[in-house]
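> Next one to model:
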Amino acid sequence: MSNQDPHHVQPEKIYSVLIVGGGAGGIAVAASLHKRDRKLEIAIVEPSDTHHYQPGWTMVGGGVFRPEITAKAMAKVMPDFVTWHQQQVVSLEPDQNCVTLSDGTVLGYKALVLAPGLELNWAGIEGLTESLGQNGVTSNYQEGMAQYTWEMVKRLKKGTALFSQPPMPIKCAGAPQKALYLSSDHWRRNGVLDDLSVQFHNAGAVLFGVPEYVPALQSYIDRYGIDVNYQSNLVSVNGPAQKAVFRISDTEGGTQDREISFDMLHAVPPQRAPAFIRESSLANEAGWLDLKSDTLRHSHHENIFGLGDVSGTTNAKTAAAVRKQAPVVAENLIAHLNDQPLTAEYLGYGSCPLTVERGRIVLAEFGYGGELQPTFPTWVNDGTKATRAAWWLKAKQLPMLYWQVMLKGHEWLAKPKKLSQ
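Prediction:
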């Protein structure tokens, strides 16, 4: 649309704060804003009918959680103090402070928060879309498919099980490994692991990006006898034939394709920002939302902030990151609206509870540059080791904390750090 289009210069409504995305980031930041200033007129744009607790999908795939605890009707989760536009965003016009929705509505804003999450690029792996959900091809990343993962794990008694991890960045970088470990643990407990060839194909060059956590993870790789293949990227799947092709890179930059037959394949697709972000002027060169890493304000637009999986910052893309980001965005956005200097700083915190076996977790907590940022002292939980305390937190406490604390704007253990001037 041209700048002369009357819809662009005359928004239907102008909000104090317009939030794009009703996932963890959008709702958490709305709640944090409302707690700070109840006079703010806030709207959320979110097309979905259902809100998913995505960290629970791995646990469904491991037979730990029932699927129903990982979802609620969006209408029940959406705060009553916001106006909900159940539409998709078609385009952003940051220079005119407005957003166009799929029904043609144009909404204006004084401040914009972008938290639409990311897009799973299933088509990025040839044949994967049509293969999912049958012939042993599964993915805990696909809504509703974790139950199929668990059915396959229970059914498999011999043969080859493949687990893939695509190039970074992806949401919850540990999730591909969580599926690998929980499955292997089930097979070990049921006495069939020796009859299985379990392979992990990682497009990256290391087991985990923060070295302190690697020894604990490697000990489970050894325990389960997992064949780890680095720089091995899944590029195509033939479900009916039960064959997968991996592209293996060498240190000189050359590649070689390798076809492997499987009985089960847990595939993880490459991931990217939604099209309306990556094709806009707000994206960085890699297509992610171009944010300042400390304040989470856009690099070129003072009244635009962002958080969650869409962010181009280098933190891990996890719900735990959102828990720390939401108060930072809320505090800085209100400072902006009041013409005050920004005061809150995000230190890159992310958490990845790596479910290495049923009953134990390696609780990886780290910030920018891989700096360890543990929530608890080591006498409560040593995150570099597999502990029962971390399992108790993940399996028993985190779902409640997500629904009742984070989405309600309670900032326990998430108070923003003061920006170092």
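> CA atoms for contacts and neighbours, from now on please.
Will do.
> The stretch 301-421 of the chain: strands as residue ranges?
Listed in chain order, the strands of the stretch 301-421 of the chain (DSSP state E, counting those that start in this stretch) span 304-306, 344-345, 350-357, 360-366, 386-387, 417-418.
> Out of those, which gets nearest to residue 21?
strand 304-306 (10.4 Å; C-alpha to C-alpha).
> Can you tell me which helices and strands that closest one packs against?
The elements that strand 304-306 packs onto, with contact taken as 3 or more C-alpha pairs under 8 Å, 6 or more residues apart in numbering; DSSP states H and E, are strand 106-114, helix 319-337.
> Out of those, the one nearest residue 160 is which?
Across these, closest to residue 160 is helix 319-337 (C-alpha to C-alpha), at 32.1 Å.
> in the closest one, what counts as buried?
319-334, 336 (16 or more other C-alpha atoms under 10 Å).
> Could you pull out the helices in the stretch 1-150 of the chain for me?
6-9, 24-36, 57-61, 74-77, 128-131, 146-155 (DSSP state H, counting those that start in this stretch).
> deepest of the ones you listed, which one?
helix 57-61 (a mean of 26; mean count of other C-alpha atoms under 10 Å).
> Contacts made by that one with the rest, please.
Contact with helix 57-61 is made by 65-67, 70, 140-141, 146-150, 175, 178-179, as judged by C-alpha atoms under 8 Å, 6 or more residues apart in numbering.
> With distance to residue 383 added, can I get the residues you listed in TSV?
Putting those into TSV (distance: C-alpha to C-alpha, whole Å) gives the following:
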residue	distance to residue 383
65	23
66	26
67	27
70	25
140	24
141	25
146	26
147	29
148	30
149	27
150	27
175	17
178	16
179	19
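> Tell me which two of the residues you listed sit farthest apart.
Among the contacts of helix 57-61, 66 and 175 lie farthest apart (C-alpha to C-alpha), at 17.7 Å.
> Give me the more crowded residue out of those two.
Per other C-alpha atoms under 10 Å, whichever of residue 66 and residue 175 has more neighbours is residue 175, with 22 against 14.
> One more sequence to fold, the one below, so I can look at both together:
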Amino acid sequence: MPPSSSPQPLRHHDVVVIGAGAAGIAVTASLLKRRGDLDIAIVDPAETHSYQPGWTMVGGGVFPAAVTRRPMADVIPHKASWYAVDAASIDPVAGEVVLGDGRRLGYTRLVVAPGLVIDWGAIEGLEQTLGQHGVTSNYRFDLAPYTWSQVQSLERGRAVFTQPPMPIKCAGAPQKAMYLSCDHWRRQGRLGDIDVSFCNAGQVLFGVPDYVPALEHYIERYGIETAFGQRLVAVDGPSRTARFAVSDENGEQEVERPFDMLHVVPPQKAPAFIATSSLANEAGWLDLDPETLQHVRYPAVFGLGDASGTANAKTAAAVRKQAPVVAENLLASLGEMPLPAAYLGYGSCPLTVERGRIVLAEFGYGGTLQPTFPRWVNDGTQASRLAWWLKAKQLPWLYWNAMLKGHEWLARPARRD
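Modelled structure (predicted):
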């Protein structure tokens, strides 16, 4: 339904939350846990809610896809009002959100958590060939099972895994898909007949140096070619060729790579209604104070999750730590009190280097290590079975039954000075 040409009546809420992904649901649950009388509205048109960290495991044959998705109505906190429509624009001066159907919502406080946009169309030919000709991606619910089918069926040939320029959702996911695939081929005795390449638009294997040696061990173990400074720009599915822009000291040129299987991670960007608004920073992301997660120019606006312009890794684990910070600071701001909670940039990337072992990367702003467990329990710089047990057995349950319900175990915010 197109927006109405005449202004719609304004409905006011104490808090409007844009987005019902991990960030939006978690912060709504955290707010209601602290103040059950708050009038909170959630704006999101999606009919289902996905546990996206599970899609890597689907692509590796560990989870069935169905366990990663539930009806949105089952995860929206029952005390919140749900507007099943998109947000068209935000007027932070007037304190209003305009919905895609023309309705207008006023707010006392706004939480912006719409996630990011995966730009499939940025790579020439990709959309036309996804899900066929061996072209796949674990970044989509319907394609992760196709990844596993391709891994199972590939007996020899070339497998190419790509990573676009940062920032992206879960920076380790491109490698996770590759390592789980290689481990399966190794166990089946096929790895020697498959040439595996990792084409990374960046210049390093992983952005936090402490974890690189463990990852390099698996690169060598699986015989993976690492090709840095190579950005995927086009895919021709029927001919099974991929074209890359290659940057070096001589500038940029294009090279083609043949493939039998191609796992693609496309470029990612902020939603247009943020990128084109006064809420955005120069790069188009939500302009937040990195510690308080309050907007730097509009104090009635807070944000968290993948659309944020803070320098943390864009992961569900980051949201787990951000949600209580936003909840505490938003409520303090309603009472005109100093903001008490601090987010230190925590993010976690469980790097699935083989079936049964994970390098549990946990770090904050500036690459500072922020391990949850003492080193004698789990050394995050090494692959461990404990980290696999957490990822495969515990984290999905904690996501659905704790994080999305306002239970903040091991997520207590730091305090501001």
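> ok, the nearest residue to residue 36 of the second structure once chain neighbours are set aside to residue 30 of the second structure distance?
The spatially closest residue to residue 36 of the second structure, leaving aside those adjacent along the chain, is residue 79, at 7.9 Å (C-alpha to C-alpha, 6 or more residues apart in numbering). Separation of residue 79 of the second structure from residue 30 of the second structure (C-alpha to C-alpha, to the nearest Å) stands at 12 Å.
> Including distance to residue 266 of the first structure, could the helices of the stretch 1-150 of the first structure go into a markdown table?
Shown next, in a markdown table, are the helices of the stretch 1-150 of the first structure (distance: least, C-alpha to C-alpha, whole Å):
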| stretch | distance to residue 266 of the first structure |
| --- | --- |
| helix 6-9 | 45 |
| helix 24-36 | 25 |
| helix 57-61 | 10 |
| helix 74-77 | 28 |
| helix 128-131 | 11 |
| helix 146-155 | 8 |
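> nearest to residue 166 of the first structure, of those?
Here helix 128-131 is closest among the helices of the stretch 1-150 of the first structure (C-alpha to C-alpha), at 13.1 Å.
> residues in the second structure aligned with the closest one?
Aligned by TM-score structural alignment, helix 128-131 of the first structure corresponds to residues 126-129 of the second structure.
> right, and the helices of the stretch 1-150 of the first structure - which one's nearest residue 414 of the first structure?
Nearest to residue 414 of the first structure, of all the helices of the stretch 1-150 of the first structure, is helix 24-36, at 11.1 Å by C-alpha to C-alpha.
> Now that closest one on the second structure. Mean distance?
In the superposition with the second structure, the average deviation recorded for helix 24-36 of the first structure is 0.5 Å (mean C-alpha distance after the TM-score superposition for the first structure).
> Could you check which residue of the first structure pairs with residue 149 of the second structure?
Using TM-score structural alignment as the criterion, residue 149 of the second structure maps onto residue 151 of the first structure.
> separation between that match and residue 240 of the first structure?
Distance of residue 151 of the first structure to residue 240 of the first structure, computed by C-alpha to C-alpha: 18 Å.
> and if you look at residue 135 of the first structure?
Taken as C-alpha to C-alpha, the span from residue 135 of the first structure to residue 240 of the first structure is 6 Å.
> The two: which has the busier surroundings?
Between residue 135 of the first structure and residue 240, residue 135 has the larger neighbour count (other C-alpha under 10 Å), namely 17 against 11.
> Identify the residue spatially nearest to that one, adjacent ones excluded.
In space, residue 135 of the first structure is closest to residue 239, 5.8 Å off (C-alpha to C-alpha, 6+ apart).
> Does the one you found touch residue 129 like I think?
No. The criterion here is C-alpha atoms under 8 Å, and residue 239 of the first structure misses it with residue 129 at 9.8 Å.
> What is the neighbour count of residue 314 of the second structure?
Neighbours of residue 314 of the second structure (other C-alpha under 10 Å): 26.
> OK, contacts around it?
167, 168, 169, 170, 171, 305, 306, 347.
> let's go with 6 Å and repeat that
Applying C-alpha atoms under 6 Å, 6 or more residues apart in numbering, we find residue 314 of the second structure in contact with 169, 170, 306.
> relative orientation of the helix or strand encompassing residue 174 of the second structure and strand 357-363 in degrees?
Assigned by DSSP states H and E, residue 174 of the second structure falls within helix 173-187. Here helix 173-187 of the second structure runs at an angle of 170 degrees relative to strand 357-363 (axes from the mean of the first three to the mean of the last three C-alpha atoms, to 10 degrees).
> Kindly name the residues of the first structure that line up with helix 173-187 of the second structure.
Under TM-score structural alignment, the counterpart of helix 173-187 of the second structure in the first structure spans residues 175-189.
> To which residue of the first structure is residue 292 of the second structure aligned?
Residue 292 of the second structure maps onto residue 295 in the first structure, by TM-score structural alignment.
> gap between that match and residue 97 of the first structure?
Per C-alpha to C-alpha, residue 295 of the first structure is found 20 Å from residue 97 of the first structure.
> all strands for the stretch 151-300 of the first structure, in order.
Under DSSP E, counting those that start in this stretch, the stretch 151-300 of the first structure gives strands at 159-165, 196-202, 227-230, 232-238, 243-249, 255-261, 264-266, 271-272.
> which one of the ones you listed lies closest to residue 278 of the first structure?
That would be strand 271-272 among the strands of the stretch 151-300 of the first structure, by C-alpha to C-alpha, at 8.1 Å.
> Can you spell out which helices and strands pack onto that closest one?
strand 119-120 (3 or more C-alpha pairs under 6 Å, 6 or more residues apart in numbering; DSSP states H and E).
> Redo the strands of the stretch 151-300 of the first structure as TSV? Include distance to residue 358 of the first structure and mean neighbour count.
Shown next, in TSV, are the strands of the stretch 151-300 of the first structure (distance: least, C-alpha to C-alpha, whole Å; neighbours: other C-alpha atoms under 10 Å):
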stretch	distance to residue 358 of the first structure	mean neighbour count
strand 159-165	18	21
strand 196-202	18	21
strand 227-230	21	17
strand 232-238	27	23
strand 243-249	28	20
strand 255-261	28	14
strand 264-266	19	24
strand 271-272	28	20
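> Between those strands, which one is closest to residue 365 of the first structure.
The closest approach between residue 365 of the first structure and any of these, judged by C-alpha to C-alpha, belongs to strand 159-165 at 20.2 Å.
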